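J.: Any chance you could fold what I've pasted below:
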Amino acid sequence: MENTYVLHDETKEAIIIDPGCYEAAEREELTSFIEANDLKVVRLINTHCHIDHVFGNAFVKKKYGVKLTIHQEDEATLKSVEVYAPAYGFQNFETSEADDFFEEGDQVNFGNSTLEVLFTPGHAPGHVVLVNQQQNICIGGDVLFEGSIGRTDLPGGDFDTLIRSIHEKLFTLDEKTTVYPGHGGTTTVGKEKVSNPFCALSK
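T.: Predicted coordinates:
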């Protein structure tokens, strides 16, 4: 199970983040939502490029004619998926290439909305999160979960780097910030600062 996010505002412009849609039914669910809400997809983004977050990249790029943006440090992660996907049973995986790269502090704009890019490596070398501080929203990928954190035993992962990313980037956000993770339900920065067994700040 992986969370794909479609962000949109009153202008009907939308961005798709981490399309994990491999099966036809999953792709139909995504397109049906977009059509039902009369949205115009203007951009595709990966918070990071592990297989479960990029399954639908090629589909989305072809369907909506949009470019894929990632952090350059995760380009090798994206390219490696084509190599190992068959070993995991995904014989029909369609490869995709990044068209653009963003860096720390860049802005993602769509409609009247803006997200700030924060570089948060540790789970993956080029992991980013996307933040709207006015609305206290963080699209967090696989950095921070409710009561847990992203795994660090995959290539390019590093526990100390991940904890530093959480402390220096996510835990400096407003405590009311809702974190929308790549798996599972939402949580808040304030909750995880005091209760997360892996990264809570000591009193």
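J.: going forward, measure contacts and count neighbours with C-alpha atoms only.
T.: Noted.
J.: who does the top helix by length along the chain touch, helix- and strand-wise?
T.: The longest helix of the chain (DSSP state H) is helix 24-36. Applying 3 or more C-alpha pairs under 8 Å, 6 or more residues apart in numbering; DSSP states H and E, one finds that helix 24-36 contacts no other helix or strand.
J.: Give me the distance from it to the chain's centre.
T.: Helix 24-36 has its average C-alpha position 19 Å from the chain's average C-alpha position, going by C-alpha atoms, centre = their mean, to the nearest Å.
J.: Identify the residue nearest the geometric centre of this structure.
T.: Closest residue to the average C-alpha location of the chain: residue 47 at 3.1 Å, with C-alpha atoms, centre = their mean.
J.: Now it: closest residue in space, sequence neighbours ignored.
T.: residue 128 (5.1 Å; C-alpha to C-alpha, 6 or more residues apart in numbering).
J.: To compare with the earlier structure, here is another sequence to fold:
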Amino acid sequence: MSKSAAIFCLLSIFAETNKRMAITVEKFTFNPFQENTFVVHDGSVCVIIDPGCYFAEEGEQLVRFIDENGLKPEAVLLTHAHLDHIFGCDYISKHYGIDAYMHEKDLFTLDLAERSATAYGIPGVVRPETPNKLLQGNEVLKFGEMEFEVLFTPGHCVGHVVYVNRSEDFVINGDVLFAGSYGRVDLPGGDMATLKTSIFDVMFKLPDTMVVYSGHGPETTIGQEKLTNYILQS
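T.: The predicted structure follows:
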């Protein structure tokens, strides 16, 4: 093989490897709370994070996207168990026969699902089944070409976690940080001092360039929030 042919071959392998490694984050905004559900995939396998599909057409939209793109679901990941983030947990996990992951401390929040639905006037909500994979924090989860570091970030609720993908420089952050703001702490299990610790000692230690995908609203970055987030004034 000539030198130029060898170089071309190596470049082709490199390009194909990069193509396989590329990770896509697809966002869907669902339910009366306008919650962001994420399908994260490497072009082959996917995970569904915080499936908030409440209406039948929302669940159908999520399944249609997964199936039409030829993706193989491997897990449901929950950042936390507030009502708006778990509406579709049972539907998706049972439809695809996949594991569901959640921090063990948020069983407390999960148990409040039906009571919360009643308080918000949302009918037809039954407590989802307990996820079969309970987390403690600091795990590394691998699905296909994707790797997520699980960081424990309580404060918005007692068992909140975020899922960090360092190779692609993003975090699925649930309701810890929002663009310019932060998660509420006036629901059962919420605590402002604990949330501030999670933000300053965990989230703000992540790279400034890291993209933050929040449970509500638009994306932001760690660097932007370190400069402008309202938590800095509280």
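J.: To what extent does the very next helix or strand once past the longest helix of structure 1 diverge from structure 2 after superposition?
T.: Next helix or strand after helix 24-36 of structure 1 toward the C-terminus (DSSP states H and E): strand 40-45. Compared with structure 2 after fitting, strand 40-45 of structure 1 deviates on average by 0.8 Å (mean C-alpha distance after the TM-score superposition for structure 1).
J.: tell me, strand 40-45 of structure 1 lands on which residues of structure 2?
T.: Across structure 2, the stretch matching strand 40-45 of structure 1 (TM-score structural alignment) is residues 72-77.
J.: which residues touch that stretch?
T.: Here stretch 72-77 of structure 2 makes contact (C-alpha atoms under 8 Å, 6 or more residues apart in numbering) with 44-51, 66, 89, 92-93, 96, 98-102, 143.
J.: Break down structure 1 into its helices, ranges please.
T.: Using DSSP H, the helices found in structure 1 span residues 24-36, 51-54, 57-64, 75-84, 159-165, 189-195.
J.: Now for the counterpart of residue 5 of structure 1 in structure 2, how many residues are close by?
T.: In structure 2, the residue matched to residue 5 of structure 1 (TM-score structural alignment) is residue 38. Residue 38 of structure 2 has 25 neighbours, counted by other C-alpha atoms under 10 Å.
J.: residues touching residue 38 of structure 2, list them.
T.: Taking C-alpha under 8 Å, 6+ apart, we find residue 38 of structure 2 in contact with 25-28, 48-51.
J.: if you set the cut-off to 10 Å instead, what comes out?
T.: 24-29, 46-52, 62, 77, 172, 213-215 (C-alpha atoms under 10 Å, 6 or more residues apart in numbering).
J.: Repeat that for residue 18 of structure 1.
T.: Per C-alpha under 10 Å, 6+ apart, neighbours of residue 18 of structure 1: 2-6, 44-57, 141, 182.
J.: Tell me the residue in structure 2 aligned with residue 70 of structure 1.
T.: Mapped onto structure 2 by TM-score structural alignment, residue 70 of structure 1 lines up with residue 102.
J.: In this structure that match contacts residue 85, no?
T.: No: with contacts counted by C-alpha atoms under 10 Å, residue 102 of structure 2 stays clear of residue 85, the gap being 11.5 Å.
J.: Spit out the residues that contact the two alike.
T.: Common neighbours of residue 102 of structure 2 and residue 85 (C-alpha under 10 Å, 6+ apart) are 50, 78-79.
J.: just the residues you listed now: which is nearest residue 56 of structure 2?
T.: Nearest to residue 56 of structure 2 out of these is residue 50 (C-alpha to C-alpha; 16.2 Å).
J.: gap between the closest residue to residue 45 of structure 2 other than its chain neighbours and residue 93 of structure 2?
T.: Excluding its sequence neighbours, the residue lying closest to residue 45 of structure 2 (C-alpha to C-alpha, 6+ apart) is residue 72, at 4.5 Å. According to C-alpha to C-alpha, to the nearest Å, residue 72 of structure 2 and residue 93 of structure 2 sit 12 Å apart.
J.: Who has more neighbours out of those two?
T.: residue 93 (21 against 16).
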